[in-house]
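In: pasting the sequence and the predicted coordinates here, then a few questions.
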Amino acid sequence: MKNTFISAAILSLLFISCKEDFNPLGEYSERYSLNCVIKVDTSFQVATVTQSYLGQTTDPFENTQDPFVDFVYIRMWYKGEVYIFNDSSITRTDKSRYNTDIKFYYINNLNPQPGNDLEIEALLPNGRRLKSVTRIPARASKKYGSFENKIPPEIGDIMHLQWTSDETNLVYHPRLYIIYNKTENGVQYRKSVPVPLEYYKKGGEEIPIYPNPSATPYVNIKMETINKLMKSISDGDEEKRHYEFMYCILEVITYDKNLSLYNSSSNTVLDDYSIKLDETDYTNITGGFGVFGSLVKSTFIIKFNTPYLESFGYRNGFE
C-alpha cells in the first residue's frame, strides 16, 4: 500500500531543450528542478530533485540516465519547527527507460493543517539552493441550500453538489464514489466505484467522462448517468439482494494557489496527488524550476433513498 502511494506521489521530471541553427541539440544548460506537493491527510511527504541533461538526440526519451540528484539536503519549516528529509527508493516496475530504482526524499512526521505556511529549501551538493513557500488552502465545506443530501434529489433529475471556501481563485478536483457491499460465497466485500459526469458514445462503446480540476465550485451529475451506473454494477447477476448500498462519498481536493496556477497554465489533470512538469515552464521555485504546493481533501456523505435502491432490487445498508 505504501509503495503504491509513494509511486503515485513521485513527481514527473522537467525536460529542457534549446535550439541553435548549427546544432539541433543546442548548448547544454545545467538546471535543477525541485518538486514537492504537501498533503494534509497524511504525515508522509515526498520531494524530488532532478537536473537537466544533454541528450544525444532530439528525442528526450532516448536518455536512459536517471536525472535524479543524490545527496541533496532538504529542510522544511512549519510553525517554527525544522523537518529534515531522508532519502529512499522503491523498485521500478517499468524499466523501459531507466534501470535504476525510483529515488525520492521523504519525511514521515509532518501533519500540517489548513491556513498555515510551509517553507522548503534544498541544498545541492554543488552549493546551489532551491527555495519556495506554500500556504495550505482552507477546506471546502457544503454550501447549504445548494447541496443535495440524498440520491435521487427531491426536485428535478440533476444532483447539484456545490461547496464553498474561505479563499478565492483556487482550483478544485471533485470525485464522487458509490460505496456498496457485495456478498460472494457467503462473504461480504466492501467495494467502491467512481461516478462519471456523463457517458460519451464512441462507436458501440460508452466511455465514462470524469470531472477535471477547475475553478468551478460545484458539480452537476444527471440521474440518467447515475441510474446507468447503478444498473451496470449488477449486470448479469440475478441475485440483486446480494448488493447492499451504503452511501456516496464526494471528495473535493482543493489546490493551493501554486498548484492552481500550475493547473491553469498547463490545463493538465493532476493524477492522484502527483504533478507533471513536461508541458509548461511554470515554476514557483527560487533558484530553479519545479513546483512546491499543497492540497487538502474534504469528504461529504450523500445517502441513498431506500425506494430508489429497491427499484434496482438492492438493499439499503445505511438508512
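Out: Noted; the coordinates are in hand. As the structure is a prediction and not an experimental result, all values here were calculated from the model.
In: hey, let's count contacts and neighbours off CA atoms from now on
Out: OK.
In: can you give me the helices for this protein?
Out: Along the chain, counting by DSSP state H, helices occupy 2-9, 223-233, 257-266, 306-310.
In: let's have those in a markdown table, adding distance to V69 and mean neighbour count.
Out: Shown next, in a markdown table, are these (distance: least, CA to CA, whole Å; neighbours: other CA atoms under 10 Å):
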| stretch | distance to V69 | mean neighbour count |
| --- | --- | --- |
| helix 2-9 | 17 | 14 |
| helix 223-233 | 46 | 15 |
| helix 257-266 | 23 | 20 |
| helix 306-310 | 54 | 15 |
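In: comparison target, given below:
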Amino acid sequence: MIKKIYLSATLLAAVLIISGCDDAFAPKTPFVPEYVVYGIIKGDSLTQTLLLAKTYDVNGTNPGFNTESPEIAGATVKIRRKNTTVTMRDTLLERTDTSRYKAPIKAYYSLGFVPSYGDTLHLEITTPDGKTLNSRTIVPPSLYLEKSFYNIGGDRDDNLAGSFTLTWRIQSGFLFLPRMQIIYMKDGDPKQRIVEVPYYYTRINNQDQAVYPFLSSNPYAQFRYDAIDSALVSISRGDPAKNTYRILRANFRVITLDEHFAKYYSSTNGYLDALSVRLDEVVYSNITGGRGVFGSYMLTQETFVFNQEYVESFGYRAR
C-alpha cells in the first residue's frame, strides 16, 4: 500500500513537470509590445508634461538586463479643449535615479496651457510607427472650504472635537491631499519661515509620532489642536526669547485628483480602506490603444489667521 502511494505521488509529480512545459505555465509568455502613457494635467501650473514609453523584451526573465531607457521621442502629442488644440513638444528631463538608465528622460511639454474647472481635455498621440492612442479627462473643481471656526485657536478651549476642521462638499470619485503650514518670522531675520502641521500624534514604542495629512477620499481635513500646539511650540524650541517670534498666518492647500488619476493611484497604492485586502487588483488604465493614465488635478488654497490670545499664550506675537 505504501509503495502504491509512493508511485502515485511520483506520477503526480511527473505530470506537474510535464504540464510545466506547456505554454500556459511558461515563466515567460509571448511578448506583445505596448505603449504606456503617463500624463497628469496640473491645475496650478503653466507647464504641462507627459511621458510616453514602450514595453520591452529581454533575453531570459530578468527585466533588469535592459539598459536602454523605454521612453519614446518623436511622437505627435495633442491635447484638445473645445475648439483649441495644443501640440506638446519634445523635451528632456533630468533623471534623478541613474542607477539603471543614464540618459535624460525623453518627454513632452507645453507652456501656457492652464486648464479650467470642468474642461474636458482630449488626448491624442500618434506614435512614430503610426499607432494612435487616445484618452480623456475632466478637470476637477476648485473647492469651497468651510471651516469650524473663523480663526485658528479662537475656540481652542471650547471646541468639543478638539480640532480645527476644514470641510468641502463635492461629488464622490475624487481623492484629496491636504496640507497646512504655519508661516512665521523671527526678529532680525527678514526671511519668512515655515513649519508643517500634522493631523495628530500617535504613540508608537513609547514615542509620539506625527501623522501628517495623506491622500484619501475624505472630504475634510481635521487638525487636532494638540498637534497645532506642538507645531507652534517647535518654532522656538530651545530659545527662551519667545517674544522675538511673530506668527503671521497659516496656509492651507488641498489638491483634488480627478476620477482617472484617483483610480490609477488607488490601483497602484492599494485600496484606501486599510482593512481591505484585494488579491485580484489590476493597475487602472484609461488609455485607448495602450496602457497608463491621462488625468488631472486642481489646487485649492486659502489663508487663515490665528487668534491673538492663542498665539500670545505661547509667548509669541501675532502678525
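Out: Cool, got the structure. Predicted, not measured: the structure shown is a model, and the values here were computed from it.
In: give me the TM-score for this pair.
Out: Remark: TM-score between the superposed chains equals 0.82 [TM-score structural alignment, normalised by the length of structure 1]; 285 aligned residues with a CA RMSD of 2.3 Å.
In: so for Y78 of structure 1, which of the helices of structure 1 sits nearest?
Out: Taking CA to CA, helix 257-266 is the member of the helices of structure 1 nearest to Y78 of structure 1, at 17.5 Å.
In: ok, back up a step: make CSV out of the helices of structure 1 and add distance to D59 of structure 1.
Out: Shown next, in CSV, are the helices of structure 1 (distance: least, CA to CA, whole Å):
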stretch, distance to D59 of structure 1
helix 2-9, 25
helix 223-233, 42
helix 257-266, 22
helix 306-310, 54
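In: so for E119 of structure 1, which of those helices sits nearest?
Out: So among the helices of structure 1, helix 257-266 is nearest, using CA to CA, at 13.0 Å.
In: which strands or helices does that closest one pack on?
Out: With contacts defined as 3 or more CA pairs under 8 Å, 6 or more residues apart in numbering; DSSP states H and E, the packing partners of helix 257-266 of structure 1 are strand 129-135, strand 289-304.
In: rewinding a little: quick one: closest of the helices of structure 1 to Q113 of structure 1.
Out: Among the helices of structure 1, the nearest to Q113 of structure 1 by CA to CA is helix 257-266 (15.6 Å).
In: equivalent range in structure 2 for stretch 221-237 of structure 1?
Out: Under TM-score structural alignment, the counterpart of stretch 221-237 of structure 1 in structure 2 spans residues 223-239.
In: quick one: contacts of that stretch?
Out: 153, 156, 162-165, 195-201, 242, 245, 314 (CA atoms under 8 Å, 6 or more residues apart in numbering).
In: apply the buried test to the residues you listed and list what passes.
Out: 153, 156, 163-165, 196-201, 242, 245 (16 or more other CA atoms under 10 Å).
In: between those, which is nearest T91 of structure 2?
Out: E196 (34.2 Å).
In: now do the same for that closest one: its match in structure 1.
Out: So, by TM-score structural alignment, E196 of structure 2 is matched to P194.
In: the closest residue to that match other than its chain neighbours: how many residues sit nearby?
Out: Distance criterion CA to CA, 6 or more residues apart in numbering; nearest residue to P194 of structure 1, sequence neighbours excluded, is Y177 at 4.3 Å. Applying other CA atoms under 10 Å, we find 18 residues neighbouring Y177 of structure 1.
In: check N109 of structure 1 too.
Out: 11.
In: what's the match for it in structure 2?
Out: By TM-score structural alignment, N109 of structure 1 lines up with G112.
In: grab the nearest non-local neighbour of that match.
Out: L46 (4.7 Å).
In: I figured the one you found hits F113, correct?
Out: Yes - at 5.6 Å, L46 of structure 2 counts as touching F113 under the criterion of CA atoms under 8 Å.
In: show me which of those two is the more surrounded one.
Out: Counted by other CA under 10 Å, L46 of structure 2 and F113 do not tie: F113 has more neighbours, with 16 against 13.
In: dump the residue contacts of the more buried one.
Out: 46-48, 86.
In: how close does it sit to L299 of structure 2?
Out: 15 Å (CA to CA, to the nearest Å).
In: try S142 of structure 2
Out: On the measure of CA to CA, S142 of structure 2 and L299 of structure 2 end up 6 Å apart.
In: A14 of structure 2 falls within a strand, correct?
Out: No - counting by DSSP: H, G, I helix; E, B strand; the rest coil, A14 of structure 2 falls outside a strand, being helix.
In: that one: how many residues sit nearby?
Out: Neighbourhood size, A14 of structure 2 [other CA under 10 Å]: 12.
In: what does it align to in structure 1?
Out: For A14 of structure 2, no residue is aligned by TM-score structural alignment.
In: wait, what's in contact with the nearest residue to F300 of structure 1 once chain neighbours are set aside?
Out: Nearest residue to F300 of structure 1 in three dimensions, chain neighbours excluded: L250, at 5.1 Å (CA to CA, 6+ apart). Counting by CA under 8 Å, 6+ apart, L250 of structure 1 touches 174-177, 299-302.
In: going by distance to N267 of structure 1, which of those wins?
Out: For the contacts of L250 of structure 1, the nearest to N267 of structure 1 is P174 (15.9 Å; CA to CA).
In: so how many other residues sit close to the nearest residue to the closest one once chain neighbours are set aside?
Out: The spatially closest residue to P174 of structure 1, leaving aside those adjacent along the chain, is V252, at 4.4 Å (CA to CA, 6+ apart). Other residues lying near V252 of structure 1 total 23 when counted by other CA under 10 Å.
In: residue in structure 2 paired with V252 of structure 1?
Out: In structure 2, the residue paired with V252 of structure 1 is V254, using TM-score structural alignment.
In: can you pull the contacts of that match?
Out: V254 of structure 2 sits next to 176-179, 299-301 when contact means CA under 8 Å, 6+ apart.
In: that one and L299 of structure 2, how far apart?
Out: Distance of V254 of structure 2 to L299 of structure 2, computed by CA to CA: 6 Å.
In: and if you look at N134 of structure 2?
Out: Taking CA to CA, one finds N134 of structure 2 at 25 Å from L299 of structure 2.
In: and the gap between G162 of structure 2 and G238 of structure 2?
Out: Using CA to CA, G162 of structure 2 is found at 27 Å from G238 of structure 2.
In: should've said Q192 of structure 2
Out: 19 Å.
In: the two: which is more packed in?
Out: Taking other CA under 10 Å, Q192 of structure 2 and G238 do not tie; Q192 has more neighbours (12 against 9).
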